[in-house]
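Asks: Sharing a sequence plus its predicted fold:
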Amino acid sequence: MSLLEGIRVLVGGPMKALFKANAFDSDMRQRVEITVSSLRSAGALVYSAHLAEKFEIARLTSVQTTARDFRWQLSCDVYVALLPVDEFGVAIPSAGTSIELGWATAFRKPVVILSDHAYTAGYSHLVRGLQAVSPVEHLDLWSSREQLISTISRMTSVSTEEGISRG
């Protein structure tokens, strides 16, 4: 059995802010694809708007997108947020990712935040301090595949032991 077999992971991160000339940022696309591929190879079922929308501007309505993402949040076991920074070390703004972080912590879902540790000051206090209210781990955006998988495995086994629902 794979380490994350049966674990449902929602992977989120900025979308709208990463489109330049109608093309999604290639570095972030690669980071999303590597993250999703790593999770899937470990046995996880992965939800991702980036992949569902093929890294294109959404063809769904706002209501459809919100309903889909909320449904994914309800059914996931863990939320992984990719939070890159811009060339000045400032977190790329994402209202959608902020809402998803709010949903996940309100539902007491385990959260893994993948951020650029070289620029931690570029993130808000609320992002840096979420572990005060919910099970949250901060990893570097460029963390190894093994570190991400072992963190999710540990967090989901702890949340199950503590009686935190898996959806």
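Replies: Thanks, I have it. Numbers count the residues shown, from 1 in each chain.

Asks: When you work out contacts or count neighbours from here on, use the C-alpha atoms and nothing else.
Replies: Noted.

Asks: ok, now which ones touch R166?
Replies: S75, C76, D77, T160 (CA atoms under 8 Å, 6 or more residues apart in numbering).

Asks: With G12 as the reference, measure out to the residue lying farthest from the centre of the chain.
Replies: Distance from the C-alpha centroid of the chain, by CA atoms, centre = their mean, peaks at A21 (24.7 Å). Applying CA to CA, to the nearest Å, the value for A21 to G12 is 22 Å.

Asks: same thing with D140?
Replies: Plainly put, D140 is 15 Å away from G12 if you go by CA to CA.

Asks: Which of these two has more residues huddled nearby?
Replies: Taking other CA atoms under 10 Å, D140 and G12 do not tie; G12 has more neighbours (24 against 19).

Asks: any idea which helix or strand carries the residue lying closest to that one once chain neighbours are set aside?
Replies: Using CA to CA, 6 or more residues apart in numbering and skipping the chain neighbours, the partner closest in space to G12 is A81 (4.8 Å). Remark: A81 resides in strand 78-83, with elements defined by DSSP states H and E.

Asks: second one coming, line it up with the first:
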Amino acid sequence: MTSIVDETEGAEVRSLFLAGPFLGLLDPETGEMPEQERAPFDLLIKHFESQGVSVHNAHRREAWGAALMQPEECTRLDQEEIRRADVLVALPGSPASPGTHIEVGWASAFGKPIVLLLERDRDYTFLVRGLHTVATVEYVMYADVAEALPAVDRAVRRAVARRRAAGDGG
């Protein structure tokens, strides 16, 4: 397995924030994310943690919908975790996930490197597609998240190395 820890490039990643659609994916009957919606996040969390990376993720923290936090609490926690993370990895959603877009905005404002996973043959907002013009962003196009993991690792290394080379570790 390729590691996203690569000290030779100055791109060691100790922690990341994994963002993506949440409330809009909850099953109205159970209040929880169905397994098919949960799967890409669970896969990414396990992938990064297997490499020793600390992953902050609201989906898991809030038990996939079973233990939703109040807005005043989860908003503050998400922002703090993004501020502390080395990089933000996000599935921005198509249609757009408003919460995820706010998290991507925070990461951009904090000068954090960002990796955006964009599903092939989906439409994304202009600001997602143009974010690389104002922030350190790597895009990974995918059809299957599992098959894209090596590309995700490369994108994380490149984004973190580019941000650190610019003289700001985030």
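Replies: On my side now, so go ahead. Note that the structure is predicted; figures quoted are calculated from it, not measured.

Asks: And the TM-score between them?
Replies: Comparison of the two superposed chains (TM-score structural alignment, normalised by the length of structure 1) gives a TM-score of 0.85, and 157 aligned residues with a CA RMSD of 1.7 Å.

Asks: re the thing from before, OK, contacts around the alignment partner in structure 2 of the residue nearest to G12 of structure 1?
Replies: Matched to structure 2 by TM-score structural alignment, A81 of structure 1 sits across from A90. Going by CA under 8 Å, 6+ apart, A90 of structure 2 touches L18, A19, G20, T100, V104, I114, V115, L116, L117.

Asks: What is the aligned counterpart of the first one in structure 1?
Replies: By TM-score structural alignment, L18 of structure 2 lines up with V11 in structure 1.

Asks: what's the answer for the last one, then?
Replies: Applying TM-score structural alignment, one finds that L117 of structure 2 aligns to L114 in structure 1.

Asks: any idea how far that match is from R68 of structure 1?
Replies: Taking CA to CA, one finds L114 of structure 1 at 23 Å from R68 of structure 1.

Asks: So these two - more neighbours on which side?
Replies: Set L114 of structure 1 next to R68 and count neighbours by other CA under 10 Å: L114 wins out with 20 against 14.

Asks: Please confirm that the more buried one is located within a helix.
Replies: No - counting by DSSP: H, G, I helix; E, B strand; the rest coil, L114 of structure 1 is not part of a helix but strand.

Asks: The closest residue to it other than its chain neighbours and H125 of structure 1, how far apart?
Replies: In this structure, L114 of structure 1 finds its nearest non-sequential neighbour in L141, 4.3 Å apart by CA to CA, 6+ apart. As judged by CA to CA, L141 of structure 1 and H125 of structure 1 stand 18 Å apart.

Asks: neighbour-wise, which of these two wins?
Replies: L141 (20 against 10).

Asks: quick one, what contacts the more buried one?
Replies: L82, L83, P84, L114, S115, D116, H117.

Asks: Tell me the secondary structure at F48 of structure 2.
Replies: helix.

Asks: That one corresponds to which position in structure 1?
Replies: With TM-score structural alignment as the criterion, F48 of structure 2 lines up with L39 in structure 1.

Asks: I figured its match was touching T151, is that so?
Replies: No - counting by CA atoms under 8 Å, L39 of structure 1 does not reach T151; the two are 11.5 Å apart.

Asks: Spatially central residue for structure 2, please.
Replies: In structure 2, the centroid-proximal residue (CA atoms, centre = their mean) is V89; its distance is 2.3 Å.

Asks: which residues of structure 2 fall in strands?
Replies: Counting by DSSP state E, structure 2 has strands at residues 15-19, 54-56, 87-90, 114-119, 137-142.

Asks: Show me which parts of the longest helix seen in structure 2 are buried, residue by residue.
Replies: Using DSSP state H to define each element, structure 2 has its longest helix at helix 145-165. Across helix 145-165 of structure 2, burial judged by 16 or more other CA atoms under 10 Å covers 145, 149, 151-153, 155-164.

Asks: okay, the angle between that helix and strand 114-119?
Replies: Interaxial angle of helix 145-165 of structure 2 relative to strand 114-119 (axes from the mean of the first three to the mean of the last three CA atoms, to 10 degrees): 160 degrees.

Asks: Tell me which residues are up against helix 145-165 of structure 2.
Replies: Contacts of helix 145-165 of structure 2 (CA under 8 Å, 6+ apart): 2-6, 9-13, 40, 43-44, 86-87, 89, 111-115, 117, 136-140, 142, 169-170.

Asks: and what of stretch 70-79 of structure 1?
Replies: With contacts defined as CA under 8 Å, 6+ apart, stretch 70-79 of structure 1 is touched by 7-12, 47, 100-101, 103-104, 109-112, 152, 156, 165-167.
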